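Engineer: Sequence first, then the predicted structure, then my questions.
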Amino acid sequence: MENQPPTPPPYSPVPTGPAPLNQSDERMWAMLAHLSALTGLFTVVGSVVGPLIVWQVQKERSAFVDFHGKEALNFNITIAIASAISFVLFLLLVGFVLIWIVGAVWLIFTLIAAVKANNGEYYRYPLTFRFVK
């Protein structure tokens, strides 16, 4: 009996997916999905790339972050389109006023969404085209 090999430990499967986020981390990443758009103040494409990166990295770990990441991405794509239209309308002198309105709406709604996400609430941006579902 002494020559018998030891019995192996019971099988326990190794998780293959990423570990889910706790509630505090969920709120932080959801808030960062919105606030990362503020990098658009310094780079041309930052307002779209920031939320895209946060969403792609964390969407598998939390449905809450997935929702907020898509919302932030959709809103910033919509704002990019509105900004491009405003820029084209500079020729008619309407774009000069319109670009400031678009910028103010972008900043205000981004900050509102970040606060709501940090409070653990779901927030949908108004007047947003839903490109990513």
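Structural biologist: Here it is on my side, so go on.
Engineer: CA only for contacts and neighbour counts going forward, please
Structural biologist: Fine.
Engineer: Roughly how far does the residue most central in space within the chain sit from N119?
Structural biologist: With distances taken as CA atoms, centre = their mean, G69 lies nearest the centre of the chain, 2.5 Å away. Distance, G69 to N119, by CA to CA, to the nearest Å: 15 Å.
Engineer: thinking again about what came up before, which non-adjacent residue is nearest the residue nearest to the centre of the chain?
Structural biologist: Spatial nearest neighbour of G69, chain neighbours left out: W55 (4.6 Å); criterion: CA to CA, 6 or more residues apart in numbering.
Engineer: How about V115?
Structural biologist: Nearest residue to V115, sequence neighbours excluded (CA to CA, 6+ apart): M31, at 7.0 Å.
Engineer: Please compare the first structure with the one that follows:
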Amino acid sequence: MLALLTSWMSGIAGALVAGVVYLAKRDDDAFVAAHARDALNFHLSMCLYACAIFVAAIGLLGATVLTLGIGAIVTLPAGLMLVAAACGLGMLWLISSIVAAVRALNGEHYQHPLTIRFFGS
């Protein structure tokens, strides 16, 4: 639960920082604005995926409780898959953020994986 809360908060914080940088630099520096817009889209996408995993976990927990534990035969493997998905999402989030920062520092453009384009193109 703490990991989900931490990832959700870092997603919101990352999106807020990227949004502020985008608003501040969109007219001054196209390179910085493009990276900030991509980071904003990426963090919002990752936050959305984390929330979807959380909702699915609550649904699995509810299915287990409603069946008085007998449904655990089905929900346990699905729960393990959700844990793996959450860990994979967290690793993707971290690694992609680091790679994007290094690429931006080197003056290269980086397109984050699994990003929904909410803002711009």
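Structural biologist: Structure's in. What do you need? Computed from a predicted model, the values in this text were never measured in an experiment.
Engineer: Tell me how they score on TM after superposing.
Structural biologist: After superposition, the two chains reach a TM-score (TM-score structural alignment, normalised by the length of structure 2) of 0.70; 94 aligned residues with a CA RMSD of 1.8 Å.
Engineer: rewinding a little: what is the burial count for the residue nearest to G69 of structure 1?
Structural biologist: For W55 of structure 1, the count of nearby residues is 26 (other CA atoms under 10 Å).
Engineer: which ones are touching it?
Structural biologist: The neighbourhood of W55 of structure 1, defined by CA atoms under 8 Å, 6 or more residues apart in numbering, consists of 33, 65-66, 68-70.
Engineer: remind me, longest helix of structure 2?
Structural biologist: Assignment by DSSP state H gives helix 30-66 as the longest helix of structure 2.
Engineer: Tell me how far the corresponding residue of structure 2 for T78 of structure 1 lies from W8 of structure 2.
Structural biologist: Using TM-score structural alignment as the criterion, T78 of structure 1 maps onto S45 of structure 2. For S45 of structure 2, the distance to W8 of structure 2 (CA to CA) stands at 11 Å.
Engineer: Wait, the residue nearest to the centre of structure 1 touches H34, no?
Structural biologist: Yes. Between G69 of structure 1 and H34 there is a contact under CA atoms under 8 Å: 7.3 Å.
Engineer: Touching both of the two, which residues are there?
Structural biologist: Counting by CA under 8 Å, 6+ apart, the common neighbours of G69 of structure 1 and H34 are P51.
Engineer: Near L35 of structure 1, how many other residues are there?
Structural biologist: 20.
Engineer: again but with V97 of structure 1, I slipped
Structural biologist: Number of residues near V97 of structure 1 (other CA under 10 Å) recorded here: 12.
Engineer: ok, now G40 of structure 1?
Structural biologist: G40 of structure 1, neighbours per other CA under 10 Å, totals 16.
Engineer: same check, this time on I101 of structure 1
Structural biologist: Using other CA under 10 Å, I101 of structure 1 has 13 other residues around it.
Engineer: Sticking with the equivalent of it over in structure 2, tell me its helix or strand.
Structural biologist: Using TM-score structural alignment, the partner of I101 of structure 1 in structure 2 is G88. In this structure, G88 of structure 2 sits in helix 72-105 according to DSSP states H and E.
Engineer: G107 of structure 2 too?
Structural biologist: Secondary structure assignment for G107 of structure 2, by DSSP H and E: no helix or strand.
Engineer: Who are the contact partners of it?
Structural biologist: Contacts of G107 of structure 2 (CA under 8 Å, 6+ apart): none.
Engineer: Please report how far the aligned partner of it in structure 1 lies from L93 of structure 1.
Structural biologist: Per TM-score structural alignment, the equivalent position to G107 of structure 2 in structure 1 is G120. Using CA to CA, we find G120 of structure 1 at a distance of 42 Å from L93 of structure 1.
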